[in-house]
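1. this one's structure only:
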């Protein structure tokens, strides 16, 4: 890890162009963010986008080689990042990572709960190890990270938590029963968290619900039939990229202070389901 330094923003938000009546957008320059699942996909793209906007980003994941490479890339672009080895399934690892970021930077203003798994299979294939792993990462991991960061935000009386759910947190799909269950849990927890900490502690909560996004999630699919379905789907329509979700997160983050963008359902234009 390295020391924190403040950045100058280089991006303008849609709020800067849309704001009316003199309502200021939320300034993100100089804020501190913790992003889980930052070694690839949406997490890495979000880290890059927030760093460009002047946010110091704590990059949390297990693959430290990926984090070090991303940290170097962000530094080359003029941003600031800290690599934090973290396994969201392990509460002790999460607590240590959060403590290290707070010690280095003094606060955590933004939490992006992004770590997740999606190994598709039918229930009667009984891939129970995959079921439990999804529950551990997608649900318990999110709870572990939220529990570790929330006390700091409460002390600050400020913060913004982003939870990555999915279209599977709103709908049910064959082969995705357990994954859907975990993402429905994320969606429900997000809304409950918003109601409990918003007014009381001045903490905003946003649930991001992407449709088809080109990420490494599909590499975890061990069922050959479902893996072929996803490969075929990718040839039939243009998937979203991690950068598209990163831009969505920045949009919600820069909303004026009195605005909580509670849910964002983001799909490819060609996605008809």
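-> Looks like it came in fine. Not measured: the values here are computed from a predicted model.
2. switch to C-alpha atoms for all contacts and neighbour counts from now on
-> Noted.
3. roughly how far apart are residue 203 and residue 265?
-> Shown here: residue 203 relative to residue 265, a distance of 21 Å by Cα to Cα, to the nearest Å.
4. wait, residue 33
-> Counting by Cα to Cα - residue 33 and residue 265 are separated by 22 Å.
5. please apply the same query to residue 37.
-> Remark: distance between residue 37 and residue 265 (Cα to Cα) = 20 Å.
6. also residue 150?
-> 25 Å.
7. the more surrounded of these two?
-> residue 150 (21 against 14; other Cα atoms under 10 Å).
8. could you pull out the helices for the chain?
-> All helices of the chain, identified by DSSP state H, fall at 14-18, 41-52, 64-76, 91-105, 128-134, 142-156, 177-201, 224-236, 242-253.
9. what about versus this one:
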């Protein structure tokens, strides 16, 4: 197993859900963690909870300047990053229409371009000594449904980009794609189309997979010895069909 003590992990979208759970899991394994998100109060509270070695950095992955500023802080305060978890994302489902056009742009900018920007900015730090890139995708990167077209498009794109990076960056950086199904998070609460939000929320209200369980898988992947790379993990609740 890889000695994780003192390694540095940067987690985007760390203010809730899988991001916050991953921060707790990695801190428990001895990582120092940089928590990146727009909701500064939440990540500061989490950093205070985790204690020494955790820093909160207000950043928006759609704003490259803020990501660059975050990378500068990580370099100066923590000595650079060993693990980047591209977790920031939004799921604004709804029927395809002009009324949803702002949601489509937001999903492309956060889910896809945000991950690309964060990776581009932190890449030199990741390559310095051998790092890990964890991209959080979705089951929607494999299966599309009515009403999730643009969301699925961002996740399909994430999957293809991750595979290309896997080949390009080896052996310096291991790339792992995590594709969860329904997980008990706040994702549905941001859906702007009311009918869709109500329908999706019903499924999430009974979600059995918890963010902590996804975080455990991420910690397991990162703990593998450097000669072993786990490139892709698809996970669903046992009773989720698609």
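-> Nice, thanks for sending it over. This is a predicted model, so every value here is computed, not measured.
10. got a TM-score for the two of them?
-> Here the TM-score for the pair of chains, by TM-score structural alignment, normalised by the length of structure 2, is 0.97; 242 aligned residues with a Cα RMSD of 1.2 Å.
11. how close does residue 77 of structure 2 sit to residue 71 of structure 2?
-> Counting by Cα to Cα - residue 77 of structure 2 and residue 71 of structure 2 are separated by 10 Å.
12. these two - which one has more neighbours?
-> residue 71 (21 against 12).
13. for the aligned partner of the more buried one in structure 1, list the residues it contacts.
-> Using TM-score structural alignment, the equivalent of residue 71 of structure 2 in structure 1 is residue 98. Each residue near residue 98 of structure 1 by Cα atoms under 8 Å, 6 or more residues apart in numbering is listed here: 148-149.
14. against structure 2, where does stretch 212-219 of structure 1 fall?
-> Taken onto structure 2 by TM-score structural alignment, stretch 212-219 of structure 1 occupies residues 182-189 there.
15. which stretch of structure 1 lines up against stretch 102-120 of structure 2?
-> The aligned range for stretch 102-120 of structure 2 in structure 1 is 129-147, by TM-score structural alignment.
16. gap between the two ends of that stretch?
-> End to end - Cα to Cα - stretch 129-147 of structure 1 spans 25 Å.
17. quick one: contacts of it?
-> Outside stretch 129-147 of structure 1, the residues within contact range by Cα under 8 Å, 6+ apart are 88-91, 94-95, 111, 113, 115-119, 163, 178-179, 182-183, 185-186.
18. pull out the buried residues from those.
-> For those, a burial check counting by 16 or more other Cα atoms under 10 Å picks out 88-89, 91, 94-95, 111, 113, 115-119, 163, 178-179, 182-183, 185-186.
19. coming back round to it: buried sites along the match of stretch 212-219 of structure 1?
-> Residues of stretch 182-189 of structure 2 classed as buried: 182-185, 187-188 (neighbour count, 16+ other Cα under 10 Å).
20. for those, which one is nearest residue 38 of structure 2?
-> Comparing these against residue 38 of structure 2 with Cα to Cα places residue 187 closest, at 15.3 Å.
21. just give the nearest non-adjacent residue to the closest one, would you?
-> Nearest residue to residue 187 of structure 2 in three dimensions, chain neighbours excluded: residue 91, at 6.1 Å (Cα to Cα, 6 or more residues apart in numbering).
22. if we can go back for a sec, now the helices of structure 1 in a markdown table, with distance to residue 260 of structure 1?
-> Formatted as a markdown table, the helices of structure 1 follow (distance: least, Cα to Cα, whole Å):
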| stretch | distance to residue 260 of structure 1 |
| --- | --- |
| helix 14-18 | 13 |
| helix 41-52 | 18 |
| helix 64-76 | 28 |
| helix 91-105 | 24 |
| helix 128-134 | 29 |
| helix 142-156 | 16 |
| helix 177-201 | 9 |
| helix 224-236 | 33 |
| helix 242-253 | 8 |
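23. and those: which comes nearest residue 272 of structure 1?
-> Of all those, helix 224-236 sits nearest to residue 272 of structure 1, with 11.6 Å by Cα to Cα.
24. quick one: residues in contact with the closest one.
-> Identification of contacts with helix 224-236 of structure 1 by Cα under 8 Å, 6+ apart yields 120-121, 175, 218, 221.
25. other residues contacting the longest strand along structure 2?
-> For structure 2, the strand with the greatest residue count under DSSP state E is strand 173-180. With contact meaning Cα under 8 Å, 6+ apart, strand 173-180 of structure 2 is reached by 126-127, 130-139, 141, 159, 162-163, 165-166, 169, 214, 218, 229-236.
26. show me the contacts for the most centrally placed residue in structure 2.
-> Note on structure 2: the residue nearest the mean C-alpha position is residue 87, at 1.2 Å, using Cα atoms, centre = their mean. The contact partners of residue 87 of structure 2, taken as Cα under 8 Å, 6+ apart, are 11-14, 18-19, 115, 135-136.
27. if I line the two up, what does it land on in structure 1?
-> Aligned by TM-score structural alignment, residue 87 of structure 2 pairs with residue 114 of structure 1.
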